[in-house]
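K.L.:
sharing a model prediction with you, sequence too.
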Amino acid sequence: MDFPLLNEVQETSELCEIHGIAKVKLKDFEPFCMECQKEKRDYMEQERVKEMFERNHRRKTIETLKLDSIVGDSKLWDADFKNYIPDNEESERALALTRKFAYEYLDREKKFNTIFSGVPGVGKSHLAMSMLKAINEHFDPYGSCLFISVNDLMRLIKDSFNNPQSKYTEMNMVRLLSKVDVLVLDDLGSESSFKRDNREAGEYIQQVLFGVLNARQRTIITTNLNSEELEAIYNPKIVSRIYKGVENHIIKFTEATKDKRSKIKF
C-alpha cells in the first residue's frame, strides 16, 4: 500500500530527548519523534478501550437502576432517606431499620431478604427505593440494583406475547431480575387479583416469580399482605423463597402509621 506523505518525511539533526533517535519533519509541522508518536497513539487507543470498558461496566452495574427499573409511580424516583418524614415511633423505627439493612447489603457476602409489609400508603415503596438508591451509590466496586413494580412487570411480560421483539419477554426479564445484586419487588400480591373472592395468584404469575426468586439470595419485597395472606396466594415453594434469610429483616407497618397519600373528601 502506497502512502505518498511518507515520501515527504525528512530526517532532521535534532534528537528525541526520550529515545535518542533523530526527529523527523513533515511539511510545515514541528519536528517530531516517530517513536513518541507511536507511543502516543498506543496510549490513546488504550484509553479508548478503557473508556469503552468502563462505560459498558457502568451500564451493567450502577446504571441498571435508572435504565432497567420498572417503576409504576414515577414520583418514586424522587424518594430518598432525606425526604421520608417519620410521623410516629413506628415510622421512625422503620427508617432506622431501613438504613441499617441498606448498610448490611453493601457486604456482598450477606445473603438475606427484606420484607416491608402493612397497610397501603405508609411509605413502604418510598423506603425501599431509598434503600436501593443508597446501596447503588455506595457499592464498592459497582454493583447492580433494580426496582420492579410486580404488577407492571406482569403486564409488560403479557404484552410481549404479541411482540416477540419486546425486551420484556419472560426469558429476558427473569434473566435480568435473577442476576442483579439487589432487587426490589414492589407491591407483591397486587398482581394476583384485585378481587376479594379470588386472591390466589395465577399459575403463570407464580411461574415467573418462582423463576426469579429461586435464583436470588438478596431481594427486598414490599407488600400490603401479611404472612397468612402471602401463604394463601402463593405456592409454598415461592413463599419459602420469599422468606430466605428474612428473620430480623421484616419492617411491618400497622394502622398506627397513617396513609401519607392525599385523601379526597366528599
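P.N.:
Cool, got the structure. Numbering: from 1, shown residues only.

K.L.:
from here on, just use CA atoms for contacts and neighbour counts.
P.N.:
OK.

K.L.:
for the biggest strand by length in the chain, packing partners?
P.N.:
Taking DSSP state E as the criterion, the chain has its longest strand at strand 9-15. In terms of contacts (3 or more Cα pairs under 8 Å, 6 or more residues apart in numbering; DSSP states H and E), strand 9-15 is packed against strand 22-26.

K.L.:
now do the strand it packs on against strand 9-15, angle only.
P.N.:
Calculated by axes from the mean of the first three to the mean of the last three Cα atoms, to 10 degrees, strand 22-26 forms an angle of 140 degrees with strand 9-15.

K.L.:
nearest residue to residue 76 in space, please, no chain neighbours.
P.N.:
Excluding its sequence neighbours, the residue lying closest to residue 76 (Cα to Cα, 6 or more residues apart in numbering) is residue 126, at 6.3 Å.

K.L.:
looks like that neighbour contacts residue 80 (just checking).
P.N.:
Yes. Using Cα atoms under 8 Å, residue 126 is in contact with residue 80, at 7.0 Å.

K.L.:
next SSE downstream of the lengthiest helix in the chain?
P.N.:
In the chain, with assignment by DSSP state H, the single longest helix is helix 34-60. From helix 34-60 onward toward the C-terminus, using DSSP states H and E, the following helix or strand is helix 64-68.

K.L.:
try this one next to it:
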Amino acid sequence: MEMFGFDDYMRKIARKHGIDLNKANIQDAIDHRDERQEQESIKFTKENNKVKRKRMFDSSVVSDPIILSKTFDDFNITDKIQKSEFDKARSIADRILNGEKGNFTFSGTPGAGKTLSAVSILNKIQHSDSSLTCYFASVSMLAQMNKDSIQYPEIKTDFINAERCIKQCDILVLDDLGSETSFQKNIKEASDYQQAMLFRLADYRAENKNKVNIVTTNNTSKELKRIYNGKIYDRLIASNFDNVIKFTSKDCRMF
C-alpha cells in the first residue's frame, strides 16, 4: 500500500525537495513547504523593495547625477575640523538607521562638504538592509521646475513625480535651501511662488512624524528667516542643536 496515497512520481518530486516520504510525517512535509514558501516570499519582497528604493533615489532632482554616487569614502579629511564634521555626519546616519526622525540642518560656507555629507548619509542608508526610502532634491532646480511646469506639460509631469517622491520618501535631502532666490530678477515675486511650493511640501512632511528632513544651506538662520515664511522655517530647519552641523572647514570634496 502506498504511504499517504503517493505514487512513484510524487515520491520522486518529494525526494527532489529533500523529503523522504517513507520517514516523513505528512504535517512535517506541509510545514517544511510552508516555511520555504514564506522565506521565498520574504526574499521576493526584499528584492522588490530594493528595486523600488533604487528607482526613487535615482530619480532625484540633481544637476549632476554623479553626485548621487558619493559616499563617506569620498571625503578628503585634512584637519581636525573636517574630522569633527565628518564624524557628526556619520553619527547622524547611524541615528537615522536606528530609527530617529526629525529635521537635520547642515549650514556653512560653499564647498565645505554639506552636500557631500548629506548624500553620503543617503547612500549609507541605501546600501544598508533598511527598508527606508531616500530622495535628494536641489531646491533651485525644484523651484525652476515648478515655475516651468506652468508652460511645459512634460516638465509638469516631471515636477508632479518629484513632488510625489518628496512626499513619500522616508528621508529627504533639500539641497542648497535659499540659493534659489539669487537666480531671480524679481526676488519677491519668485519667492512668493517658491514659498507656496515649499510650504506645501514642508507641511505635508511635518504632518507625517515618521519623516526625516536634511536641509543643506549656505545661509545663516537669520538669513533663512528673512527669505522664508516662519512656518516653512519651523517645518524644515532643525531646532535641536544635536541635529545641526555648522561647516566651517575648507573644501573637502574630491570631485
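P.N.:
Arrived safely. Everything numeric here is computed off the predicted structure, so don't read it as measured data.

K.L.:
picking up where we left off before, what residues sit buried inside the longest helix of the first structure?
P.N.:
34, 59-60 (16 or more other Cα atoms under 10 Å).

K.L.:
for stretch 79-87 of the first structure, same thing?
P.N.:
Of all the residues in stretch 79-87 of the first structure, those buried under the rule 16+ other Cα under 10 Å are 79-81.

K.L.:
strands of the second structure, residue ranges please.
P.N.:
Using DSSP E, strands in the second structure cover 102-108, 134-138, 171-175, 212-217, 244-247.

K.L.:
including mean neighbour count and distance to residue 81 of the second structure, could the ones you listed go into CSV?
P.N.:
Output for the strands of the second structure, formatted as CSV (neighbours: other Cα atoms under 10 Å; distance: least, Cα to Cα, whole Å):
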stretch, mean neighbour count, distance to residue 81 of the second structure
strand 102-108, 23, 13
strand 134-138, 25, 26
strand 171-175, 25, 22
strand 212-217, 25, 18
strand 244-247, 20, 8
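
K.L.:
TSV for these, including distance to residue 82 of the second structure?
P.N.:
Formatted as TSV, the strands of the second structure follow (distance: least, Cα to Cα, whole Å):
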stretch	distance to residue 82 of the second structure
strand 102-108	12
strand 134-138	23
strand 171-175	20
strand 212-217	16
strand 244-247	8
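
K.L.:
to residue 61 of the second structure, which of the ones you listed lies closest?
P.N.:
strand 134-138 (4.6 Å; Cα to Cα).

K.L.:
which residues touch the closest one?
P.N.:
Residues from elsewhere that reach strand 134-138 of the second structure (Cα atoms under 8 Å, 6 or more residues apart in numbering): 53, 56-57, 59-63, 119, 122, 125-126, 165-166, 169-176.

K.L.:
which of the residues you listed are buried? Put it as a PyMOL command.
P.N.:
Selecting only the buried entries of the contacts of strand 134-138 of the second structure in PyMOL, with 16+ other Cα under 10 Å as the criterion:
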select buried, resi 53+56+57+59+60+61+62+119+122+125+126+165+166+169+170+171+172+173+174+175+176
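
K.L.:
which one in the second structure is aligned with residue 148 of the first structure?
P.N.:
Counting by TM-score structural alignment, residue 148 of the first structure lines up with residue 137 in the second structure.

K.L.:
with residue 188 of the first structure instead?
P.N.:
Under TM-score structural alignment, residue 188 of the first structure pairs with residue 177 in the second structure.

K.L.:
let me know whether its match touches residue 220 as I believe.
P.N.:
No. Contact between residue 177 of the second structure and residue 220 fails when scored by Cα under 8 Å: they sit 10.7 Å apart.
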